[in-house]
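Visitor: Structural data only, the sequence is not supplied:
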C-alpha cells in the first residue's frame, strides 16, 4: 500500500506485518537535488535560495523559520512550472537498488521531507516508496502564494513520522533505520535504531551511528537486517 496523504501535517500508515523500516530524507538523500532551489530557479532566485538552504542544513538557522523565508521568495511561481522542476529531478544513485533490497527482505521504505508534496507525490511512487510525508505549498489562481499550507515538517515532524510509521507497523524503534544529510534529520536519526549520515553535513556525520561516504545508496544495503 502506498499512500501520499493529504496535507503536510498528516502521517501515512504502513501495512503490517513488516520486519523493519527504513526512513529517508528526500532532498540530497532520496534525490540529488534540493527541490526548493529548482523551484526558485523559475523566478531567478536559485542561487540566493541555495545559500539559505545550505545554512539551514548545517543547522545554523531554525529550519521552520528558514523554510518560511525561502518559500516566501517563491511567490508568483506558476504551478505549471512543476513539470519543468520534475524533469530536472535526479534520483540518487543506488536508490532503486536499496528500495528493492529493503522490500525483498520484508522491510518497508518511508520518506519524510522538509520539501514538498507537489514533487514528492510523483517521485516517491515512481521509486517504489511505501509512504511519504512532506510540506505542501499554498496556491491561489494557479500561482504559489509564498506560504506553506499547513504545519511545517521540521526536525520534530520527521521524528514524529518515523515513530508513527514504526508504531503502525508494530515495530520497536530498534528495528528502524533513518538516513539523512542535514541538521533537520538529526532527531529522527537519534530516535531510530540506526542513524545513517549520507552525503551529510559535518554536524550530521559527527552524530550519526554510521557514515556513508560514497553518494550511492546501494552502500546502505549492507546495513539492512
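Guide: Cool, the structure landed. Please read these numbers as outputs of a predicted model, since none were measured by experiment. Residues are numbered from 1 along each chain as shown.

Visitor: CA only for contacts and neighbour counts going forward, please
Guide: Noted.

Visitor: Name the nearest residue to residue 119, sequence neighbours excluded.
Guide: Leaving out its chain neighbours, the residue that sits closest to residue 119 by Cα to Cα, 6 or more residues apart in numbering is residue 86, at 6.7 Å.

Visitor: How about residue 174?
Guide: residue 193 (3.9 Å).

Visitor: Would you mind finding the longest helix in the chain?
Guide: helix 155-168 (DSSP state H).

Visitor: Off-centre distance for that helix?
Guide: On the basis of Cα atoms, centre = their mean, to the nearest Å, helix 155-168 sits 13 Å off its chain's mean C-alpha point.

Visitor: ok, now how distant is the residue lying farthest from the centre of the chain from residue 78?
Guide: Taking Cα atoms, centre = their mean, the residue of the chain most remote from its mean C-alpha position is residue 141, at 27.5 Å. From residue 141 across to residue 78, the span is 9 Å (Cα to Cα, to the nearest Å).

Visitor: before we move on, what about residue 27?
Guide: 21 Å.

Visitor: In terms of packing, which of the two has more residues around it?
Guide: With neighbours defined as other Cα atoms under 10 Å, residue 27 and residue 78 compare such that residue 27 has more, 24 against 18.

Visitor: now the helices: where do they sit in this protein?
Guide: 35-41, 46-57, 63-72, 82-88, 95-104, 117-127, 155-168, 186-191, 202-207.

Visitor: From the chain's centroid, how far away is the longest strand along the chain?
Guide: Determined from DSSP state E, the single longest strand within the chain is strand 107-116. Mean-position distance between strand 107-116 and its chain equals 5 Å (Cα atoms, centre = their mean).

Visitor: alright, now check it against this:
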C-alpha cells in the first residue's frame, strides 16, 4: 500500500530542464544543456555540475527568472497522475536538483503537497551565480527521503519514486516501487518498472 510518492521535477513532471530554460536568457543554453546531460547520465559529480551551470546565470534579473519559471511546459499527464494518486490517499512530494522558483509555482498548478529544491542566490534583484538549498548533492534525494520516512513513520514498501536521472538513484534506494520515466540507462537498471512513453498517465498501470 503506497502512502508517499516522490517525483523528480525536471524531465519528469516538467518537459525539459529548468536551468536550460533559464540559460536561454543569456544565450548559454547549449553549454548548460551539455553539462546537464552528462550529470544526469552519471558522468559528472552533481554538486560540481550544479555550481558550474548556475554560474552561467550570473547577472540575470530575478524577475526574468520568475517569468521563465512560471511558463515552463509540463509533461503530458502531469496534472492527471497527481490527481489520480491523491485520490488514492497518497501524499505527493517533489524532489528537484533544480529550483524552488519553479517547483513552488508548479505546486500551485499541479497540486502536489510540497517540494524540496534549491535556491538561486540573488542580490539587489540580480542573480549572483551562486546556489544553495536542500538538493545540492548527488545523494541529497536519498538522505531527505530517509528523513521523511522516519518523520511520517513509513516503511520502504509504502514509498514510490519517479525519476529520470543519476541524481534519482539515491531516492530509488529508499523506495519499494521505483519507476524510471523516459530515463537515463543508469537509472533504468535500478527501476522496478520502466516507462518510455512520454505520458505520465502510464504510471497508473503500476499503482
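Guide: Received, thanks. Owing to the predicted nature of the structure, the values given are computational and were not obtained by experimental measurement.

Visitor: Contact partners for the counterpart of the residue nearest to residue 119 of structure 1 in structure 2?
Guide: Alignment note (TM-score structural alignment): residue 86 of structure 1 maps to residue 69 of structure 2. Going by Cα atoms under 8 Å, 6 or more residues apart in numbering, residue 69 of structure 2 touches 18, 22, 101, 102, 105.

Visitor: Hmm, residue 185 and residue 169 of structure 2 touching each other?
Guide: No. Look at residue 169 of structure 2 against residue 185 with Cα atoms under 8 Å: they stay out of range, at 11.3 Å.

Visitor: okay, the two: which has more neighbours?
Guide: residue 169 (24 against 15).

Visitor: dump the residue contacts of the residue lying closest to residue 131 of structure 2 once chain neighbours are set aside.
Guide: The shortest distance from residue 131 of structure 2 to any non-neighbouring residue, by Cα to Cα, 6+ apart, is to residue 120 (4.8 Å). Contact partners of residue 120 of structure 2, counting by Cα under 8 Å, 6+ apart, are 54, 99, 127, 129, 130, 131, 132.

Visitor: Please apply the same query to residue 33 of structure 2.
Guide: residue 20.

Visitor: Could you find the counterpart of it in structure 1?
Guide: Aligned by TM-score structural alignment, residue 33 of structure 2 pairs with residue 50 of structure 1.

Visitor: What's the separation between its match and residue 111 of structure 1?
Guide: Distance from residue 50 of structure 1 to residue 111 of structure 1, by Cα to Cα: 22 Å.

Visitor: quick one: stretch 155-168 of structure 1 aligns where in structure 2?
Guide: With TM-score structural alignment as the criterion, stretch 155-168 of structure 1 aligns to 138-151.

Visitor: what does stretch 67-75 of structure 1 give?
Guide: Counting by TM-score structural alignment, stretch 67-75 of structure 1 corresponds to 50-58 in structure 2.

Visitor: Centre of the chain to that stretch, how far?
Guide: The answer for stretch 50-58 of structure 2 is 17 Å, by Cα atoms, centre = their mean.

Visitor: quick one: buried residues of the match of stretch 155-168 of structure 1?
Guide: By neighbour count on 16 or more other Cα atoms under 10 Å, the buried set for stretch 138-151 of structure 2 is 138, 139, 140, 141, 142, 143, 144, 145, 146, 149.

Visitor: Make sure the second one is actually in contact with residue 166.
Guide: This means residue 139 of structure 2. No. Using Cα under 8 Å as the test, residue 139 of structure 2 is too far from residue 166 to be in contact (9.6 Å).

Visitor: Stretch 112-125 of structure 1 vs structure 2, mean deviation?
Guide: Stretch 112-125 of structure 1, aligned to structure 2 and superposed, deviates on average by 0.9 Å (mean Cα distance after the TM-score superposition for structure 1).

Visitor: Quick check: of the contacts of residue 69 of structure 2, which lies closest to residue 37 of structure 2?
Guide: residue 18 (12.8 Å; Cα to Cα).

Visitor: Please list all residues in contact with the closest one.
Guide: 10, 69, 72, 98, 99, 102.

Visitor: Tell me the counterpart of the fifth one in structure 1.
Guide: Yep, that's residue 99 of structure 2 we're talking about. Using TM-score structural alignment, residue 99 of structure 2 pairs with residue 116 in structure 1.

Visitor: Same check on the first one?
Guide: In the superposition onto structure 1, residue 10 of structure 2 corresponds to residue 27 when matched by TM-score structural alignment.

Visitor: I'm done for today, thanks for sticking with me.
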